[in-house]
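Trainee: Could you look at this predicted model? Sequence included:
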Amino acid sequence: MNVDQLMRIIEAEHLPTPVVYGMGRLHLDAVVLERDGERWRVYLADERTQPFETTIRTFADEESALEHVLVKLREVEKSRRSLPPFSN
């Protein structure tokens, strides 16, 4: 899988858009993909847009990292659907 393929899946499944290599909107529960030299890092962002330490995963190749991004996006979306509607 490459970034273009990931984005097509995201669009088809109506998943939230991740932050990929600094592109995208950083917010609570955003799925983030970063590259650090020869490693890729995927995590969920907290309310201060910092990584939830327990969600940080590192990968030796981009394809595995992108597949993990997709898994996390599906988990986040499933979790959001299970919450009651927000009202003021």
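Mentor: Alright, I've got the coordinates.

Trainee: can we go C-alpha only for contacts and neighbour counts from here?
Mentor: Fine.

Trainee: any idea how far residue 65 lies from residue 81?
Mentor: 24 Å (C-alpha to C-alpha, to the nearest Å).

Trainee: Against that first model, consider the following:
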Amino acid sequence: MNQERIYQVVFGPHISEKATIVAEDNSQYVFRVANDATKPEIRKAVEQLFDVKVESVRTLIQKGKTKRTQRGMGKRNDVKKAYVRLAAGQEIDFLAAE
């Protein structure tokens, strides 16, 4: 996988309360990914970016909220997230990766 495609697949970590709880308990990390990204692409991108061994990838599409605006009802964009489980003993330090 070339460098351009890696940065088109994985946008960055998704930081939330649930994501930090999952990271502490299960060695899982949550990433925001492109809507057209597949699980094998996400696996390769994370392995190449952070030099870790990925055990499994689970994805979901979070539907955008419907919000009322001055001009009627609007809708935020949908977001695809990937829960990436690393092999035993592996971890990602986001501060060192920059």
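Mentor: Received it, and whenever you're ready, just let me know what you need. Here the structure is a predicted model, which is why all the values come from computation and not from measurement.

Trainee: TM-score for these two?
Mentor: The TM-score (TM-score structural alignment, normalised by the length of structure 1) is 0.27; 38 aligned residues with a C-alpha RMSD of 3.6 Å.

Trainee: Of residue 65 and residue 81 of structure 1, give the one with the bigger neighbour count.
Mentor: More crowded of residue 65 of structure 1 and residue 81, by other C-alpha atoms under 10 Å: residue 65, with 23 against 10.

Trainee: Leaving out the residues flanking it, which one is nearest to that one?
Mentor: Nearest residue to residue 65 of structure 1 in three dimensions, chain neighbours excluded: residue 59, at 5.7 Å (C-alpha to C-alpha, 6 or more residues apart in numbering).

Trainee: Please look at the one you found and residue 36 and confirm they touch.
Mentor: No: the criterion here is C-alpha atoms under 8 Å, and residue 59 of structure 1 misses it with residue 36 at 10.2 Å.

Trainee: of those two, who's got more company?
Mentor: Neighbour totals were compared for residue 59 of structure 1 and residue 36, and residue 59 leads with 16 against 9 (other C-alpha under 10 Å).

Trainee: Show me what counts as buried in the biggest helix by length in structure 1.
Mentor: Longest helix of structure 1, by residue count under DSSP state H: helix 62-82. Neighbour counts over helix 62-82 of structure 1 (16 or more other C-alpha atoms under 10 Å) mark 62, 65, 66, 68, 69, 70, 72, 73, 74, 76 as buried.

Trainee: Understood, closing this out.
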